[in-house]
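Trainee: Pasting a predicted model and its sequence here:
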Amino acid sequence: MSSHPWYILGAGSIGCLWAATLHQATGKSPVMIVRNREHSINENTDKKAVLTLTRLDKTESCHPVSVVTADEITAPIHQLIVCTKASDALTAMNSISPVLAKHCNVLLLQNGMGSQEAVAEAFPAQNIWIWLNH
């Protein structure tokens, strides 16, 4: 297993679900990249947040995450999950392009089609993986 943290671009429902799942599976807190802090998930002063998942049986689990904006990232990103709308994917990827490691593994989880090819073309040095749900 890689020692590099997972980054998640997009803090909507799918991004938060993946963050909680990654924390549960690895025991490590992923890093959520948000567009701006004013409309992001609730966080405290040290750029940390806790996601609470409620299951159908009403049990809850809490999962810590780090929260950053694109301009606050200082270390190279080696593992990234993109959880944006398809129409926002390329713009979102461009916002973090300076910190993407060469050969970064990028998993695109879009709701919508059409952006995957544009992202792959714009980021040829990265390993682009696409989730298709049929």
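Mentor: Happy to help now that I have it.
Trainee: Could you use CA atoms for every contact and neighbour count after this?
Mentor: Fine.
Trainee: Helices along this structure, start to end?
Mentor: Along the chain, counting by DSSP state H, helices occupy 13-26, 89-96, 115-122.
Trainee: the strands in this protein, which residues?
Mentor: With DSSP state E, the ranges of strands along the chain come out as 6-9, 31-34, 48-54, 60-69, 77-82, 100-108, 127-130.
Trainee: ok, and here's another one to check against it:
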Amino acid sequence: MGAGAMGCLWAAHLHCGFSGASGPHVSFIDKRAYSNLSMRKELSFSISSPFLAHIPENTQLSFRLEQTPQTIDCLLVCTKSFDALPGLKKLGEAITDKTLLVLFQNGLGSQYDILEAFPDNPIFAAVTTEGANRVSSNQIVHAGSGLTRVGPLNKAAESNDAARALLNYLQPPALDKTLTLQYEKDIWQALWHKLVINCAINPYTALLNCPNGQVRTSRRFIEGWPILKLELSELLNTASYPLSGDEIETLVFDVMQKTSTNISSMLQDIRAGKRTEIDDINGFAARFLAQHTLSSEVNSYLASKVKALPTH
């Protein structure tokens, strides 16, 4: 569910990897399929990946766009954070208590809402560094090979059977090169650490209209960073995944350097005139800190400034 660049990459990987008749059927459930304005029955795009031999250059793919899906065995939720729960609720009886849900959302907040709404389902989170870009309306490029960490968010997902079933769905057999998957029993640490990175980089790219690498030298970041890194350290300490301000700085600056030319998803949304996920990034951080009577000055400021941009 969710036909953005990451959703298309995973759909192509699974479709081409499970090429035999015995493999799972891969289809899309896009939230627009539930609109009276949507009469599409297929989703078509081309994709190129220099990293995956089973996806030749400019592979043309068409997927059924489900209008009223039957029972779903495993659902990769690749929507924006604010679309995830509403999209899942629309699926009704297609989601049984045995349906595996894999959440790819940025930030935190939506995961807690989904856990509350679907308490009996095995729910996993995925944190990925794969690079996928939509270079035109129907053209996807696998721009960077990375690592996807996946792990359980609730008790229902912690069983060996649930983990085995998930890996069977996500790892096509007999491939020399595949999307690298790493199972982690405590995926929450990866989610909290990714949140901190997003809080430090994404809002500044949106406000400064610049790639990741230019944030560090901007006056706006230099002035706000000393207090922001302390707030983020308090955030992680309270969440029981402690990092010092200096450790956070090392982590954030390393990501800035490695992704120096990248345009953050938040800035892409701003440039496309779309709603951002700021409420689940700095907005979530500010609310979490406030709930624990901790200072959230810079996170609150960044959230309000991004929300004041034209798309909001």
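Mentor: Great, that's in hand. Please read these numbers as outputs of a predicted model, since none were measured by experiment.
Trainee: Please work out the TM-score for the two chains.
Mentor: The TM-score (TM-score structural alignment, normalised by the length of the first structure) is 0.74; 118 aligned residues with a Cα RMSD of 2.5 Å.
Trainee: returning to what we had before: relative to Ile81 of the first structure, which of the helices of the first structure is closest?
Mentor: Shortest distance between Ile81 of the first structure and those, using Cα to Cα, is found for helix 13-26: 8.1 Å.
Trainee: related to what we said a few turns ago, output the strands of the first structure in TSV, with distance to Gly114 of the first structure appended to each entry.
Mentor: Rendered in TSV, the data for the strands of the first structure read as follows (distance: least, Cα to Cα, whole Å):
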stretch	distance to Gly114 of the first structure
strand 6-9	18
strand 31-34	23
strand 48-54	30
strand 60-69	26
strand 77-82	14
strand 100-108	12
strand 127-130	11
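Trainee: how about TSV for those strands, with mean neighbour count and distance to Ala20 of the first structure added?
Mentor: TSV is the format used below for the strands of the first structure (neighbours: other Cα atoms under 10 Å; distance: least, Cα to Cα, whole Å):
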stretch	mean neighbour count	distance to Ala20 of the first structure
strand 6-9	24	11
strand 31-34	24	11
strand 48-54	16	7
strand 60-69	18	5
strand 77-82	22	13
strand 100-108	18	16
strand 127-130	16	20
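Trainee: For the aligned residue in the second structure for Ile77 of the first structure, list the residues it contacts.
Mentor: For Ile77 of the first structure, the aligned residue in the second structure is Ile72 (criterion: TM-score structural alignment). With contact taken as Cα atoms under 8 Å, 6 or more residues apart in numbering, Ile72 of the second structure is in contact with 94-96, 99.
Trainee: mind checking how far Ile72 of the second structure is from Gly4 of the second structure?
Mentor: Note on Ile72 of the second structure: its distance to Gly4 of the second structure, by Cα to Cα, to the nearest Å, is 20 Å.
Trainee: With Lys31 of the second structure instead?
Mentor: Going from Lys31 of the second structure to Gly4 of the second structure by Cα to Cα gives 12 Å.
Trainee: Likewise for Phe288 of the second structure?
Mentor: Applying Cα to Cα, the value for Phe288 of the second structure to Gly4 of the second structure is 29 Å.
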